[in-house]
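[1] Sequence first, predicted model second:
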Amino acid sequence: MLGNDLGEGAVLCPLEPYQAAEFAAWTEANRAHLAPWLPWVHAVTDTASARTLLQHYAEREAADEGRIYAIRQDGELVGGTLFRVFDTAQGSCELGAWLAPEAQGRGLVTRAAGAMIDWAVDERGMARMEWMVSPVNAASIAVAKRLGMRHEGTLRSVFEMAGERHDLEMWAVLADEWRAARG
């Protein structure tokens, strides 16, 4: 399988439409854990809807506007990451991530997001990487901090999910900051 070795049996690799059944089953098994944070979890309810989401990202990748990846531990799907926004004209992208509860605490998301930022900066020349997070999602905020991102502000009542309005914190790291932190 093509992928980026994250160490300790973990790999970051493409998540593609042909994997829709696996992704749908994984989403269902982790729905309660993910639903407070991720709008797409409410839309992925079966193989067909999982395929629709994955096909959407396949088309966005073909247009160079976004990408979606799986995080696998010893071959098993344990989470994922994405470039929700990938704007080469502006040199800006937004990362997102999710992980099953049993896979937390191993640094998988931090290593996966770091690999994505390395690629965005080194290969694609991105100047700014963003991380949008609920102000009450402490685990995701901790990842942003470990990645050297700075809190730039809070967008109040910025989107609706499951009948409620939600705030999002904006965290970001600039390419020069990322390079300096890597040494």
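    Structure's in. What do you need?
[2] use CA for all of it now, contacts and neighbours both
    Noted.
[3] Where do the helices of the protein begin and end?
    20-34, 39-43, 47-62, 108-122, 138-146, 175-182 (DSSP state H).
[4] The longest one packs against which elements?
    Using 3 or more CA pairs under 8 Å, 6 or more residues apart in numbering; DSSP states H and E as the contact criterion, the secondary-structure elements in contact with helix 47-62 are helix 20-34, strand 67-73.
[5] Dump these to a markdown table, plus mean neighbour count and distance to residue 133.
    Putting those into a markdown table (neighbours: other CA atoms under 10 Å; distance: least, CA to CA, whole Å) gives the following:
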| stretch | mean neighbour count | distance to residue 133 |
| --- | --- | --- |
| helix 20-34 | 17 | 13 |
| strand 67-73 | 23 | 18 |
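[6] The ones you listed: which one's closest to residue 142?
    Smallest distance to residue 142 across the helices and strands packed on helix 47-62 (CA to CA): 16.7 Å, for helix 20-34.
[7] next one: the closest one to chain centre, how far?
    15 Å (CA atoms, centre = their mean, to the nearest Å).
[8] Stretch 68-76 too?
    Computed by CA atoms, centre = their mean, the chain-centroid distance of stretch 68-76 equals 13 Å.
[9] Once you drop chain neighbours, what's closest to residue 14?
    Sequence neighbours aside, residue 69 is the residue nearest to residue 14 in space, at 4.4 Å (criterion: CA to CA, 6 or more residues apart in numbering).
[10] Does that neighbour touch residue 82 like I think?
    Yes: if you go by CA atoms under 8 Å, residue 69 and residue 82 touch, sitting 5.9 Å apart.
[11] Could you single out the most deeply buried of the helices of the chain?
    Neighbour counts (mean count of other CA atoms under 10 Å) averaged over each of those peak at helix 108-122, with a mean of 20.
[12] Now render the helices of the chain as a markdown table, adding distance to residue 5.
    Listed next are the helices of the chain as a markdown table, based on distance: least, CA to CA, whole Å:
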| stretch | distance to residue 5 |
| --- | --- |
| helix 20-34 | 21 |
| helix 39-43 | 26 |
| helix 47-62 | 21 |
| helix 108-122 | 9 |
| helix 138-146 | 19 |
| helix 175-182 | 18 |
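[13] let's bring in a second model and compare:
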Amino acid sequence: MFATTLGADGAELRPLEPWQAEEYLAHVERGREHIGRYIAVAAAAEDLVSARAYLQLYADRAAADTGRIFGVWLARGLVGGVVFRVMDVPQGTCEAVCWLESSATGRGLITRAARVCLDWAFLERKVHRVECRIPSANTPSINVAKRLGMAKDGVLRESHLWNGARHDMEVWSVLAPEWRERRGAGRP
């Protein structure tokens, strides 16, 4: 297993694996209400069995090169993550989703973690396009997309049924040449 340092605050990015289901479940329980406002990550882990199954799903996707899940850790433990929910390397596309517990927001953690993950997707896996589908009301995630240099492709009106309501989903993306240009110019 590898760990990538995310800055002077001791934050790290590491793969999340099935053997970490207990820690993952504890993280979800701490942040269930905050995380679950917009994404299904929290709903996928209701107990230890479902948490392990969710992480196993991504272990299987990693083995098939069709997805990945990474955790963001601080000294106190797991506080968030980045997942390549869909990854089609032959087609050169993937969809990223990220989240944090409310206690870890406002530090730039998810932007730093997403930057490392996008570097990996573009530079190691040679994908051409990374996109994020973000509920229009999720301003913090939209701001992360902007900080990563993503462009807003459009809005899928009322396309996402979540928690009994229909939500507009904004599609944000960045292409490999744009990413390399931003990184070469020293911009995050």
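    Nice, I can see it. Please read these numbers as outputs of a predicted model, since none were measured by experiment.
[14] Let me know the TM-score between chain one and chain two.
    The TM-score (TM-score structural alignment, normalised by the length of structure 1) is 0.96; 183 aligned residues with a CA RMSD of 1.2 Å.
[15] returning to what we had before: for residue 161 of structure 1, find the nearest of the helices of structure 1.
    helix 39-43 (6.2 Å).
[16] with structure 2 superposed, average distance for the closest one?
    Superposing on structure 2 and averaging over aligned pairs (mean CA distance after the TM-score superposition for structure 1), helix 39-43 of structure 1 comes out at 2.2 Å.
[17] And that helix, what does it pack against?
    Applying 3+ CA pairs under 8 Å, 6+ apart, we find helix 39-43 of structure 1 packed against helix 20-34.
[18] hmm, back to that, quickly note the distance from the equivalent of the residue nearest to residue 14 of structure 1 over in structure 2 to residue 84 of structure 2.
    Using TM-score structural alignment, the partner of residue 69 of structure 1 in structure 2 is residue 70. Relative to residue 84 of structure 2, residue 70 of structure 2 is positioned 9 Å away (CA to CA, to the nearest Å).
[19] same thing with residue 110 of structure 2?
    14 Å.
[20] Over to residue 15 of structure 2?
    Distance of residue 15 of structure 2 to residue 84 of structure 2, given as CA to CA: 12 Å.
[21] shared neighbours of those two, anything?
    Common neighbours of residue 15 of structure 2 and residue 84, counting by CA atoms under 8 Å, 6 or more residues apart in numbering, are 68, 69.
[22] Which one of those two is surrounded by more residues?
    Using other CA atoms under 10 Å, the more surrounded residue of residue 15 of structure 2 and residue 84 is residue 84, with 25 against 19.
[23] Who are the contact partners of the nearest residue to that one once chain neighbours are set aside?
    Excluding its sequence neighbours, the residue lying closest to residue 84 of structure 2 (CA to CA, 6+ apart) is residue 96, at 4.5 Å. When contacts are counted by CA under 8 Å, 6+ apart, residue 96 of structure 2 touches 82, 83, 84, 85, 86, 130, 131, 132, 133.
[24] hmm, 7 Å instead?
    Going by CA atoms under 7 Å, 6 or more residues apart in numbering, residue 96 of structure 2 touches 82, 83, 84, 85, 130, 131, 132.
[25] and if you look at residue 44 of structure 2?
    50, 51, 54.
[26] Identify, from those residues, the entry nearest to residue 60 of structure 2.
    Distance to residue 60 of structure 2 across the contacts of residue 44 of structure 2 (CA to CA) is lowest for residue 54, with 10.0 Å.
[27] Identify the residue of structure 1 aligned to residue 159 of structure 2.
    Taking TM-score structural alignment, the alignment pairs residue 159 of structure 2 with residue 158 from structure 1.
[28] what sits against the residue nearest to its match when sequence neighbours are not counted?
    The spatially closest residue to residue 158 of structure 1, leaving aside those adjacent along the chain, is residue 167, at 5.6 Å (CA to CA, 6+ apart). Applying CA under 7 Å, 6+ apart, we find residue 167 of structure 1 in contact with 134, 135, 154, 155, 156, 157, 158.
[29] One more: residue 183 of structure 1?
    Taking CA under 7 Å, 6+ apart as the definition, residue 183 of structure 1 has no contacts.
[30] Could you report the distance from it to residue 40 of structure 1?
    Separation of residue 183 of structure 1 from residue 40 of structure 1 (CA to CA) stands at 36 Å.
[31] Excluding covalently adjacent residues, which one is nearest to residue 19 of structure 1?
    Leaving aside its sequence neighbours, residue 19 of structure 1 sits nearest to residue 51 (CA to CA, 6+ apart; 7.8 Å).
[32] How much space separates the one you found from residue 21 of structure 1?
    Counting by CA to CA - residue 51 of structure 1 and residue 21 of structure 1 are separated by 8 Å.
[33] so who does residue 5 of structure 2 touch?
    For residue 5 of structure 2, the contact set (CA under 7 Å, 6+ apart) comprises 11, 12, 13.
[34] and the closest residue to residue 117 of structure 2 other than its chain neighbours, how many residues sit next to it?
    Excluding the flanking residues, the one nearest residue 117 of structure 2 by CA to CA, 6+ apart is residue 82, at 7.6 Å. Residue 82 of structure 2 is flanked by 25 other residues according to other CA under 10 Å.
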